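A.B. asks: Provided below for reference: sequence and predicted model.
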Amino acid sequence: MFCNQCEQTAHGIACDIAGVCGKNEDVAALQDALIHALQGLSYWAREAHRLDLRDEQIDILVLKGVFTTLTNVDFDPARLSELIREVVARREALAARVAAHGGGVPVGSDCLAFAPAVDDDALVDQGKALNLIESLDVDPDIRSLKQILLYGIKGICAYAEHASKFGQSDPVVIDFIHEALIALDTDGVSLEDGVALALKCGEVNLRAMELLDAGNTGHYGHPVPTQVPLGHRKNKCILISGHDLKNLETLLQQTEGKGIDVYTHGEMLPCHGYPELRKYPHFYGHYGTAWQNQRLELPAFPGPVLFTTNCIQRPASTYAQRVFTTGLVGWPGAQHVPEDDFSVVVEMALEMDGFTDYCDKGSVTTGFARNAVLGVADQVIDAVKAGAIKHFFLVGGCDGSRPGRNYYTEFVKQTPKDSVVLTLACGKFRFFNQDLGTIGGIPRLLDIGQCNDAYSAIQIAVALSEAFDCGVNELPLSMILSWYEQKAVSILLTLLYLGIKNIRLGPTLPAFITPNVLNYLVDAYQIQPITTPEADLQAILAL
């Protein structure tokens, strides 16, 4: 086993016995075999596109397949084995169809001839034998760039798969995924080619986030500032975690009028700001504060839990009887339910006690996406010109369990009172319930939304730069980002594609970036690791 795709990889090098995330070496091997199988399918899909034989179902399968290998999505060996075999079967069928129309692909690549074993244990052995990461390239710098590309497209596929549920797609996105998978299998990639592919990945991710934004806002309206209770009220209850708004809507529809309150967890918090979701009176509050959002203290929640996408930490197996997964998510011991039928979750909620009292733990405000912020743009601009707002900080990204993430809590606490903090993604749960006050009626802490709502943050930054007739890098705006998994990689690549400089990244730098690649990023974009809140704030405000 060799896996270094997340921030918490063992010893800062790689997980080689078991994943810090909880996956074992068999799951890691099957995920590698799945990527290998998808590379073979992409060769034929690219040729099919050239011949105008595009098969949208295959394109969706590739998105789902790549997304499945993202950290903490699917740890179920049986489901992974089934998916690998489906990918290879679709590869063979597509190859026959393309050949019948006079098409073909270059011969010689192992992924084109990959035949998964019938026996699951033997398939695991095949995955282990691939030695996927080491086989990407003999040159460590090229291998590093290919890993950046691989992890970047994993993030893209997460966003593109969600967007596809709303009918939002763009051939540009899936065509790049195919090209990237093929590039990973290609020898002779130069340093320049690798950098160009990484930046192209950032460009395509921007489009994927735009598609998802269009799907979310097109169906549920633009988020509006909304107060969300952190306590609970006396009633039956269900907790939903993840990122998938479509799954949340389905759950709200299927619990309507049944005496069940729906609580969000993790990155579902921003969903309270969408008008078409908040209209449900039983869509009540958010469960957990700060680090509890990621540890998910299940014993304290008296109802079933539904996971819709990857979460930072899998629930303990002792609670598995009331844990449900849906979509691509799969964990041994958890019951997987179809995305259009949550009846078993509802039935369990009705059987359990639920909350038997009322508890007021205050509230937080979410829903400051781009429309909400730009709706008061004149006030913001006037406050900047008057000197009431002197700096903006974007403090966002992923959360995790590694020590050092309290940096972000302390950083936000210490930001000057004449500054505004924009935040997004699950990293905000280190400080999302802090009261930073207001400036001229504008809250100093603005929750923009989920990780994919980096699109909103980018639009806000662009609008401010246009208002002040300067580039984004000339704005009094600093980005302090935390990363954990591959969606953060794709967002970082998007920021680099846009030419954003002076990003501070932590808690540690990616283990898959070699010194030479890091030096390039430092020279070209002035990326730097976080140090201490005090030192970083002093350096930022001195500029």
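C.D. replies: Nice, thanks for sending it over. Numbering: from 1, shown residues only.
A.B. asks: all contacts plus neighbour counts: C-alpha atoms, from now on.
C.D. replies: OK.
A.B. asks: Mind telling me what element L481 is part of?
C.D. replies: strand 477-482 (DSSP states H and E).
A.B. asks: What helices and strands are in contact with that strand?
C.D. replies: strand 391-397, strand 504-506 (3 or more C-alpha pairs under 8 Å, 6 or more residues apart in numbering; DSSP states H and E).
A.B. asks: Just want the angle from that strand to strand 391-397.
C.D. replies: For strand 477-482 against strand 391-397, the angle by axes from the mean of the first three to the mean of the last three C-alpha atoms, to 10 degrees is 20 degrees.
A.B. asks: In whatever helix or strand comes next after strand 477-482, which residues are buried?
C.D. replies: Remark: after strand 477-482, the chain's next helix or strand is helix 486-497, criterion DSSP H and E. Using 16 or more other C-alpha atoms under 10 Å as the test for burial, helix 486-497 gives Q486, K487, A488, V489, S490, I491, L492, L493, T494, L495, L496, Y497.
A.B. asks: Check stretch 441-452 too.
C.D. replies: P443, R444, L445, L446, D447, I448, G449, Q450, C451, N452.
A.B. asks: alright, now check it against this:
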Amino acid sequence: MSMFCFQCEQAAGCKACTGKAGVCGKTEDVALLQDDLTRELIGLAVAYDGKTPSKSAVKVMIEGLFTTVTNVSFDADAINKTIDAVKAEKAAVNPSVRLDCGTPGEPLKLWSVDEDIRSLKSLILLGLRGVAAYAYHALVLGYANDDVDAIFFTGLRAIARTDAGMNDLLPVVMEVGNVNLKCMEMLDKANTDTYGTPVPTTVPLTIEKGPFIVISGHDLYDLYQLLEQTKDKGINIYTHGEMLPAHAYPKLKAYPHLKGNFGTAWQNQQKEFDNLPAPVLFTTNCLMPPKDSYRDRVYTTEVVAYPGLVHIGDDKDFTPVIKKALELGGYKEDKAMTGINGGATVMTGFGHGTVLSVAGTVIDAVKAGAIKHFFLVGGCDGAKPGRNYYTEFVQKTPEDTVILTLACGKYRFNDLDLGTIGGLPRLMDMGQCNDAYSAIRVAVALAEAFGCGVNDLPLTLVLSWYEQKAVCILLTLLALGIKNIYLGPTLPAFVSPNVLNFLVENFNISPVSTPDEDLKKILK
């Protein structure tokens, strides 16, 4: 049976990817295996109804959900191994579980129910996949949370219910958002406890001559291991995509061979990696099917997998990557590269620790009228036309406004020089997508300082979405009651008209239009 997938922003025709392959590059058989994996994870959740999941069950649940996030695993063999692990966990607790979720090799049955129920179940499932990605990174560093672990099981059990109505599912949708805030807080603590509090850092985009390795994704522990294993080997390390904020963590930036950032956002990799004289290590989602011109130098680790690529296992022995870097040799001379807008450097490191340390300066600037409005312009980047909206929006913001940003959507404008306000940059990169927690912390602190609610602040969120981590962040914002969000470049295909109307009426979510029109409406 044909695949059916509408979990990401690039779903074909803004409806769904069907047929033999998805727009992301996953094949029909891989898409159906991911549905089989999801079906087994739902079964595992049902098997633990009324019981506390074991640590091994939680681990396989998190890994399984993360595996199904867009641009993570394209490898049927790897997915089958995960399915077997889930089956083994389920058999150990309740081998007799039976579900009404369709049969193996077919799309999930939940996709074919009433569209409003399907929409809410999709928000739960896709939100849980995003939460799982963050929980995975925290777990790697030894951090876990009982509420976070539990939501995967309770959320999937809600999806399994055939009698659930909108009133049953809406609270679960909001609970996924609430728990994701705890998950992002946990990951923030894991990262800062382990690597220090991020500090403002200027990151060069020039690639120095000689051997180098590009590391992409989100996992800071993988970067740390790679830095340790490449010490004194004459190999430089460059971040890519969502790994850029790593430069701001003191323990990581202490390595002198962590040199700078290569390229821009994930969707440009097939062009930017073309005939690259260096290997690339993918640690999390963001992998695209590699072209022949660089396929032999792409490596995967963690749950990332692609047929024919060398995978680095749990031992984290990056020797094959290191050997490839020395073999390829890098560029013969320094290679000057720039961001999308021609800038030679970018800045990062403006997490809540930094911003709140100068909160007094920010508050005084607002009271004095120097800062009239804050914008959070961030989220996922993507290839679909229309995303130049975010570049134009930032360029057209008045000089008495501040732009906070996070995630890979910032590559549309993070090399722009927008000047300063009161000694602070007008454009401040808060970090990875999970660092939406920093933005929330700052917003709450400002609201407390001015004695008002977050929705009363001169603050507007202008978000771009692509995949499931953006979904769980949106659910967190909604669970916190944050309103007046601008969302684009298109609205999710899995949200039904009735559910969309609910979000518009209760949270005033608006689709982006044009920068001029939206700025006029925001700053009226």
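C.D. replies: Received it, and whenever you're ready, just let me know what you need. Everything quoted here is computed from the prediction, not taken from an experiment.
A.B. asks: care to give me the TM-score?
C.D. replies: Overlay of the two chains. TM-score (TM-score structural alignment, normalised by the length of the second structure): 0.95; 514 aligned residues with a C-alpha RMSD of 1.6 Å.
A.B. asks: that older thread, in the second structure, what stretch matches the strand holding L481 of the first structure?
C.D. replies: Using TM-score structural alignment, strand 477-482 of the first structure lines up with residues 459-464 of the second structure.
A.B. asks: what about the matching stretch, how far off from the first structure?
C.D. replies: Its matched residues in the first structure lie on average 0.3 Å from stretch 459-464 of the second structure after superposition (mean C-alpha distance after the TM-score superposition for the first structure).
A.B. asks: quick one: that stretch to chain centroid distance?
C.D. replies: Chain-centre distance of stretch 459-464 of the second structure: 16 Å, with C-alpha atoms, centre = their mean, to the nearest Å.
A.B. asks: what's near enough to touch the residue nearest the centre of the first structure?
C.D. replies: The centroid of the first structure falls nearest to K487 when counting by C-alpha atoms, centre = their mean (3.8 Å). Counting by C-alpha atoms under 8 Å, 6 or more residues apart in numbering, K487 of the first structure makes contact with Y151, G152, K154, G155, I156, A158, C451.
A.B. asks: In the stretch 51-200 of the first structure, what residue spans correspond to helices?
C.D. replies: Assigned by DSSP state H, counting those that start in this stretch, the stretch 51-200 of the first structure shows helices spanning 56-68, 77-100, 110-113, 120-130, 140-164, 171-184, 191-220.
A.B. asks: Could you single out the most deeply buried of those?
C.D. replies: helix 140-164 (a mean of 25; mean count of other C-alpha atoms under 10 Å).
A.B. asks: what stretch of the second structure does that one fall on?
C.D. replies: Helix 140-164 of the first structure maps onto residues 115-139 of the second structure, going by TM-score structural alignment.
A.B. asks: Report the mean deviation for that stretch after fitting onto the first structure.
C.D. replies: For stretch 115-139 of the second structure, the mean deviation from the first structure after alignment is 0.5 Å (mean C-alpha distance after the TM-score superposition for the first structure).
A.B. asks: Run the chain-centre distance for that stretch.
C.D. replies: In terms of C-alpha atoms, centre = their mean, the centre of stretch 115-139 of the second structure is found 12 Å from the chain centre.
A.B. asks: same deal with stretch 67-87 of the first structure?
C.D. replies: How far stretch 67-87 of the first structure lies from its chain's middle: 17 Å, per C-alpha atoms, centre = their mean.
A.B. asks: Start and end of that stretch, how far apart?
C.D. replies: 14 Å (C-alpha to C-alpha, to the nearest Å).
A.B. asks: One more: stretch 150-169 of the second structure?
C.D. replies: 16 Å.
A.B. asks: what comes into contact with that stretch?
C.D. replies: Contacts for stretch 150-169 of the second structure (C-alpha under 8 Å, 6+ apart): 41-42, 44-46, 48-49, 53, 61-62, 99-101, 110, 116-117, 120-121, 124-125, 128, 132, 172, 176, 179.
A.B. asks: what range in the first structure does it sit on?
C.D. replies: Here stretch 150-169 of the second structure aligns to the first structure at residues 175-194, judged by TM-score structural alignment.
A.B. asks: Kindly report the same for stretch 60-80 of the second structure.
C.D. replies: So stretch 60-80 of the second structure sits over residues 61-81 in the first structure, by TM-score structural alignment.
A.B. asks: What of stretch 194-205 of the second structure?
C.D. replies: Counting by TM-score structural alignment, stretch 194-205 of the second structure corresponds to 219-230 in the first structure.
A.B. asks: One more: stretch 246-258 of the second structure?
C.D. replies: Using TM-score structural alignment, stretch 246-258 of the second structure pairs with 271-283 in the first structure.
A.B. asks: what comes up buried for that stretch?
C.D. replies: Within stretch 271-283 of the first structure, the residues that qualify as buried are C271, H272, G273, Y274, P275, E276, L277, R278, Y280, H282, F283, counting by 16+ other C-alpha under 10 Å.
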